[in-house]
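J.: pasting the structure only:
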């Protein structure tokens, strides 16, 4: 019988990003809503991921790092993330969310004293440009990108990067499945579409919604990671929101020469029903 797979159809990914969102850390000794252990969930994520042996180029957190912008919460998450990232050899990229506060976010996550201006940055990851865009509006929960930010973004995208660009922001430019979330979505999404159309942007990464979803904008894929703290129950009556302590997860982002692969990974162990190696499967298929 002919070998079912004599050679791979795709070369290995050029870049691998671990995409995590909405950790909502609280101060030491506290639980989110009195029941959700945000720190335990994130530690479980890293412990489970470490068993894969995978080595992402970067870990991108798309916002709502702290639930109320508390300094203690930022210190607490650094104590979890820094050693985990060092163990797998990955740099960490932080994105502002509507629950975050710029000054302590900058000081305690970015080791910067740049003040309360929008937290926007360009990071080169082995030829892949990752643009972090601050979509927050201080004192509010919806998302906006200012005129000054659009000027900055146009300049950042003026020249293509060797492996293209990812944009990471908290408020994703997608429709909201849950009606209440329309009140806190990214405003003027068409302007954002116009800003990235025709550029080398290969994908947009977001969070905020507390559930996984996927869309396109200006023909560019948008991937929204679920939360690690709690998630939204999508089986609710129209006009309702119901958070639940379950179905948490994270995303893997693999970039190939002509495509970007987004994969959803749930947090939490379940009983195994089978396990085999590539060699065993190849033998079985022969």
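T.: Yep, that arrived. Here the structure is a predicted model, which means the values were calculated and not measured.
J.: rest of the way, CA atoms for contacts and neighbours
T.: Noted.
J.: which residues in the stretch 51-200 of the chain form strands?
T.: Remark: strands assigned in the stretch 51-200 of the chain by DSSP state E, counting those that start in this stretch are 58-62, 91-95, 121-125, 128-133, 165-169.
J.: Which among these is found nearest to residue 111?
T.: If you check each of the strands of the stretch 51-200 of the chain against residue 111 by Cα to Cα, strand 91-95 wins as the nearest, at 11.5 Å.
J.: Report all helices and strands that the closest one contacts.
T.: strand 58-62, strand 128-133 (3 or more Cα pairs under 8 Å, 6 or more residues apart in numbering; DSSP states H and E).
J.: what's that strand in contact with?
T.: With contact meaning Cα atoms under 8 Å, 6 or more residues apart in numbering, strand 91-95 is reached by 57-63, 85, 109-110, 119, 132-134, 168-170.
J.: Can you list the neighbours in contact with stretch 255-265?
T.: By Cα under 8 Å, 6+ apart, the residues outside stretch 255-265 that reach it are 11-16, 202-203, 212, 223, 225, 249-254.
J.: putting a second one here so we can go through both:
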């Protein structure tokens, strides 16, 4: 797989999407079409001149009970890949079923009959470790394979992607929804070439660091948690968001982007340095 145009500047770009919750035969909460929002992300990237090396989707590809949405989602991901000239690397979430494996390719660790969909993918000088946390934890065999895969450094380093964040949300309603053995994962990553962990699940953006490894929890494409919801409840505001992640040899950053924005207060032309 080749590198995107952003690599020419020494910066690698990852378009990080999460929690698409695609549906079949109706809209999510009678209001949201996750696949249509995927299409809008593609248009945004083209209009904004974003040239990612990879598109990473961290799980909950479809809404629970909507497995019939996978074929339509596959078509949308193929269009996104073609439009942006970048591979789509998806992991499964707790809403996904075994049918999601058909979206993930046949490369990597998955053995015949395996219940996990872990994979390693190389995109230019980045290595991606794509982990199946659909049941809320990583099994010992998964961690052992990951340890073996990271035994030798690669290029600019490794980006680890999974659905469940390895640390808790600040929201009391989500405090117990993180990866059950997140500390174990982060201890394994410490001292390796892991540059970043990408996750989703919380439906709100969060940035953290543990053991020297940054963690970026991406917002959801279909709704965001209302952070001041009444205690004992959860609420979503319907905003569509995703993240732009940038890596250089020395730095990592992630920026949350809204698909809909208020009218600008001002607009001025700027000169971009060559």
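T.: Cool, the structure landed. Note that the coordinates shown come from a computational prediction; the quantities given were computed from them, not determined experimentally.
J.: sorry, back to before: any idea which of the helices and strands packed on strand 91-95 of structure 1 gets closest to residue 269 of structure 1?
T.: strand 58-62 (21.7 Å).
J.: Just to check, residue 164 of structure 2 is in contact with residue 136?
T.: Yes: Residue 164 of structure 2 is within contact range of residue 136, at 6.5 Å (criterion: Cα atoms under 8 Å).
J.: These two: which is more packed in?
T.: Per other Cα atoms under 10 Å, whichever of residue 164 of structure 2 and residue 136 has more neighbours is residue 164, with 31 against 19.
J.: Just the buried positions in stretch 102-119 of structure 1, please.
T.: For stretch 102-119 of structure 1, a neighbour-count test (16 or more other Cα atoms under 10 Å) marks 102-106, 108-109, 118-119 as buried.
J.: Which of those sits closest to residue 244 of structure 1?
T.: Distances from residue 244 of structure 1 to those, taken by Cα to Cα, are shortest for residue 105, at 26.6 Å.
J.: The closest one corresponds to which position in structure 2?
T.: Applying TM-score structural alignment, one finds that residue 105 of structure 1 aligns to residue 100 in structure 2.
J.: That match reaches residue 74, doesn't it?
T.: No: contact criterion Cα under 8 Å: residue 100 of structure 2 and residue 74 do not qualify, at 9.4 Å.
J.: Let me have the strands of the stretch 51-200 of structure 1 in JSON lines, extended by mean neighbour count and distance to residue 185 of structure 1.
T.: As requested, the strands of the stretch 51-200 of structure 1 are exported to JSON lines (neighbours: other Cα atoms under 10 Å; distance: least, Cα to Cα, whole Å):
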{"stretch": "strand 58-62", "mean neighbour count": "24", "distance to residue 185 of structure 1": "15"}
{"stretch": "strand 91-95", "mean neighbour count": "20", "distance to residue 185 of structure 1": "16"}
{"stretch": "strand 121-125", "mean neighbour count": "15", "distance to residue 185 of structure 1": "22"}
{"stretch": "strand 128-133", "mean neighbour count": "23", "distance to residue 185 of structure 1": "15"}
{"stretch": "strand 165-169", "mean neighbour count": "25", "distance to residue 185 of structure 1": "12"}
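J.: State the distance from the residue mapped onto residue 56 of structure 1 from structure 2 to residue 91 of structure 2.
T.: Residue 56 of structure 1 maps onto residue 52 in structure 2 when the alignment is built from TM-score structural alignment. Separation of residue 52 of structure 2 from residue 91 of structure 2 (Cα to Cα, to the nearest Å) stands at 18 Å.
J.: neighbours of whichever residue in structure 1 pairs up with residue 184 of structure 2, just the number please.
T.: Using TM-score structural alignment, the partner of residue 184 of structure 2 in structure 1 is residue 191. Residue 191 of structure 1 is flanked by 12 other residues according to other Cα under 10 Å.
J.: again, but for residue 68 of structure 1
T.: 16.
J.: Repeat that for residue 150 of structure 2.
T.: Neighbours of residue 150 of structure 2 using other Cα under 10 Å come to 19.
J.: got it, and residue 145 of structure 2?
T.: Number of residues near residue 145 of structure 2 (other Cα under 10 Å) recorded here: 14.
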